[in-house]
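Q: Structure for the following, please:
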Amino acid sequence: MKNILVIDDTTLVRYRITSILKTEGFNVYQSANAASVRQNTFASDISLKDIDLILLDIYLSSENGFDLLSFLGKQYPAIDIIVVSGANRAAVIKRSVSLGAKDFIAKSFDRSTLLRKVNNIDSVSENKGFLKKEESYKTTLSMELNRSIRSKLSFSVVKLDLPHKIDQKYYMDIKDLITSRIRNIDQIFFLQDFEYLFILPLTDREGREVFIEKITNISLENKHLIKDNFEVEAVTFPEEIIDLSKLDPENYGEYKEGILKKVGIERLNI
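A: Next up, the predicted model:
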């Protein structure tokens, strides 16, 4: 996802959302009213057909945001929409979803909530299943590392080796069990036979251990697996690579190499 449109009639809210998202590498556009969105005049160099995600305030002074949400859903169904509203009521959320919104953010929100919601939509859009190309995991790792360095928020990487004696005919069952246990925000990559790499945004060491326990418990549902046979290697950045007070963007390459070594894939070209 590259292009995000923020629709809110409050200048401070638009500025705050835009500032947070731009630091994460997104292209962010703004509109203070529904008219400029309907007429495609919110920017001189881009139109709605180029927008990937809209963050929409449901109570606009110029127009009911629900009407705009309905319009966007009918005319531009490919655009994902997250409703942002101070009215955190079940009826508002239900109506937003019924009109096509993919998620809801209640005001006032913090930085981590905004990023988690946006990255969730981003992950679903770009990663519908197992990504098998090495370049895919390297790109995702680079993105998460850059985000973590800028925001000082943790992320984790986990490599899981399944027992190699599993009959191939059970592979798809195991794959389905694994994918059913991850969040939409999490990324999973198939490195080679029975070897998986997970990149877990906004996940500290405690959250990582919960994730590992959840994933390795697939042995309870598949008689062909024995939990003790799993091989798990994991690392959480930055705490297990560098002291937070010494974090330096200039050392990006060193950090990336350290992460890969911690999970045992330093043999791959980085």
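Q: all contacts plus neighbour counts: C-alpha atoms, from now on.
A: OK.
Q: immediately after the longest helix belonging to the chain, which helix or strand?
A: Longest helix in the chain, counting residues (DSSP state H): helix 134-151. Tracing the chain past helix 134-151, the next element assigned as helix or strand by DSSP states H and E is strand 155-161.
Q: Report the inter-axis angle for that following strand versus helix 134-151.
A: Angle between the axes of strand 155-161 and helix 134-151 is 150 degrees (criterion: axes from the mean of the first three to the mean of the last three CA atoms, to 10 degrees).
Q: Now do the buried residues in the helix or strand just after strand 155-161.
A: Following strand 155-161 in sequence order, the next helix or strand is helix 171-179 (DSSP H and E). By 16 or more other CA atoms under 10 Å, the buried positions in helix 171-179 come out as Ile174, Leu177, Ile178, Thr179.
Q: before we move on, what about stretch 199-208?
A: The neighbour-count check on stretch 199-208 (16+ other CA under 10 Å) flags Ile199, Leu200, Pro201, Leu202, Thr203, Asp204, Arg205, Arg208 as buried.
Q: Run through the helices of the stretch 1-150 of the chain in chain order.
A: All helices of the stretch 1-150 of the chain, identified by DSSP state H, counting those that start in this stretch, fall at 11-22, 34-38, 65-75, 90-98, 111-126, 134-151.
Q: how about those helices in CSV, adding distance to Phe190 and mean neighbour count?
A: Below are the helices of the stretch 1-150 of the chain laid out as CSV (distance: least, CA to CA, whole Å; neighbours: other CA atoms under 10 Å):
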stretch, distance to Phe190, mean neighbour count
helix 11-22, 29, 15
helix 34-38, 41, 17
helix 65-75, 35, 17
helix 90-98, 33, 14
helix 111-126, 16, 16
helix 134-151, 9, 16
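Q: Take those helices and lay them out in a markdown table including distance to Asp161.
A: Below are the helices of the stretch 1-150 of the chain laid out as a markdown table (distance: least, CA to CA, whole Å):
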| stretch | distance to Asp161 |
| --- | --- |
| helix 11-22 | 35 |
| helix 34-38 | 49 |
| helix 65-75 | 42 |
| helix 90-98 | 39 |
| helix 111-126 | 23 |
| helix 134-151 | 16 |
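Q: Out of the ones you listed, flag the one nearest Asn184.
A: Evaluated with CA to CA, the helices of the stretch 1-150 of the chain place helix 111-126 nearest to Asn184, the distance being 5.7 Å.
Q: One more sequence to fold, the one below, so I can look at both together:
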Amino acid sequence: MIKVMIVDDDPMIAEFNRRYVEAVKDFKVEVGVHSANEALKILDKVDIDLILLDIFMPGMNGLELLMKIRRVGKGVDVIVVTAACDRDHIKKALQFGAVDYIIKPFTFDRLKAALLAYKGMASLMEDQERLSQVELDQCLLYKEQPIVIELPKGVDKKTLAIIWEKIQQLEESLFSTEEMAKYIGISRISMRKYLEFLRKISVLKLELIYGTVGRPTYKYLKIDSGKHILERYL
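A: Prediction:
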């Protein structure tokens, strides 16, 4: 579970943000505060993974809080959620390590996309000591993709979700196109389109399997971090 702190001086906006955050799987708002000073006190006592941070607040503003967090070496991540849309605020927030910058008013889909991207990166960092360029790009470059990502021709969202669910239920980690086609009940040609799509987005990878007799065969292997990548397509 990813533990979130919301820092916003407007109680109504903070409450809306809390509802948005907790509508996304694996996120929980541990605490909401209405000033930077309150946030600093909480951070000394509570383990927080991610802060949703407003900039315009009485007293210490959000950027000052972000700079102070970095100066004292706290590793908490920050997504700025603010009405400030000028170049200076945006540039300074990114320079001090904000992982995303969302301008008010925003849509739930925009915040959800940011949270899912953050979850994907957090999962990769936790599960793997070394990352491939493809895995890293799936997280770092998501902003260049539309929030609703168009699937390739011949790949249906509903069927894709069913196939992914079945893949996660398999007892064997390796499987062939033919095996999965029989399991789902669609043609081998159609199944290959789905499995190749999953391979191209680094959810599956191909393994060459050598048997005791006959030719070696290719089978697909699920990549553990792939579920966070796939969430953007479903």
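Q: So which of the helices of the stretch 1-150 of the first structure is nearest Ile81 of the first structure?
A: helix 65-75 (8.1 Å).
Q: in a helix, that's where Lys158 of the second structure is, yeah?
A: Yes - under DSSP: H, G, I helix; E, B strand; the rest coil, Lys158 of the second structure sits within a helix.
Q: Tell me, how many residues neighbour Gln192 of the first structure?
A: The criterion is other CA atoms under 10 Å. On that basis, Gln192 of the first structure has 10 neighbouring residues.
Q: err, Gln169 of the second structure, not the other one
A: When neighbours are counted by other CA under 10 Å, Gln169 of the second structure comes out with 10.
Q: if we can go back for a sec, please identify which of the buried residues of helix 171-179 of the first structure is nearest to Ile215 of the first structure.
A: Closest to Ile215 of the first structure, out of all of those and judged by CA to CA, is Ile178, at 6.2 Å.
Q: quick one on the thing from earlier: output the buried residues of stretch 199-208 of the first structure as TSV; include the columns distance to Asn27 of the first structure and secondary structure.
A: Below are those laid out as TSV (distance: CA to CA, whole Å; DSSP: H, G, I helix; E, B strand; the rest coil):
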residue	distance to Asn27 of the first structure	secondary structure
Ile199	23	strand
Leu200	23	strand
Pro201	20	coil
Leu202	21	coil
Thr203	25	coil
Asp204	28	coil
Arg205	31	helix
Arg208	30	helix
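Q: Now flag whichever of those is closest to Tyr59 of the first structure.
A: Of all these, Tyr59 of the first structure sits closest to Leu202, with 29.9 Å by CA to CA.
Q: Check the gap between the residue nearest to the closest one when sequence neighbours are not counted and Asp186 of the first structure for me.
A: Closest residue to Leu202 of the first structure apart from its sequence neighbours, by CA to CA, 6 or more residues apart in numbering: Phe155 at 4.9 Å. Plainly put, Phe155 of the first structure is 10 Å away from Asp186 of the first structure if you go by CA to CA, to the nearest Å.
Q: Give me the common contacts of these two.
A: Ile199, Leu200, Pro201 (CA atoms under 8 Å, 6 or more residues apart in numbering).
Q: Reformat those as JSON lines; add distance to Asp9 of the first structure.
A: Below are those laid out as JSON lines (distance: CA to CA, whole Å):
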{"residue": "Ile199", "distance to Asp9 of the first structure": "36"}
{"residue": "Leu200", "distance to Asp9 of the first structure": "34"}
{"residue": "Pro201", "distance to Asp9 of the first structure": "31"}
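Q: Tell me who's in contact with the spatially most central residue of the first structure.
A: Geometric centre of the first structure, nearest residue: Asn119, 2.9 Å, by CA atoms, centre = their mean. Each residue near Asn119 of the first structure by CA under 8 Å, 6+ apart is listed here: Ile185.
Q: what's the counterpart of it in the second structure?
A: Counting by TM-score structural alignment, Asn119 of the first structure lines up with Leu116 in the second structure.
Q: Roughly how far does that match sit from Leu141 of the second structure?
A: Relative to Leu141 of the second structure, Leu116 of the second structure is positioned 13 Å away (CA to CA).
Q: what does Asn61 of the second structure give?
A: Asn61 of the second structure is 29 Å from Leu141 of the second structure, by CA to CA.
Q: what do you get for Asp10 of the second structure?
A: Applying CA to CA to Asp10 of the second structure and Leu141 of the second structure gives a distance of 32 Å.
Q: Equivalent analysis for Thr159 of the second structure, please.
A: Applying CA to CA, the value for Thr159 of the second structure to Leu141 of the second structure is 26 Å.
Q: Please identify which of the two sits among more neighbours.
A: Thr159 (14 against 10).
Q: Could you pull up the residues touching the more buried one?
A: Contacts of Thr159 of the second structure by CA under 8 Å, 6+ apart: none found.
Q: Met57 of the second structure maps to what in the first structure?
A: Looks like Met57 of the second structure aligns to Leu60 there (TM-score structural alignment).
Q: Does its match touch Ser31 like I think?
A: No - taking CA atoms under 8 Å as the definition, Leu60 of the first structure is not a contact partner of Ser31, at 10.8 Å.
Q: Could you name every residue contacting both of these two?
A: The overlap between the contact sets of Leu60 of the first structure and Ser31 (CA under 8 Å, 6+ apart) consists of Asp8, Asp9.
Q: Could you find the closest non-adjacent residue to Ser112 of the second structure?
A: Careful, residue 112 of the second structure is Lys; it's not Ser. Distances taken as CA to CA, 6+ apart place Val24 nearest to Lys112 of the second structure, at 6.7 Å, with adjacent residues excluded.
Q: The equivalent of that neighbour over in the first structure - how many residues pack around it?
A: Taking TM-score structural alignment for the superposition, Val24 of the second structure sits opposite Glu24 in the first structure. Using other CA under 10 Å, Glu24 of the first structure has 16 neighbouring residues.
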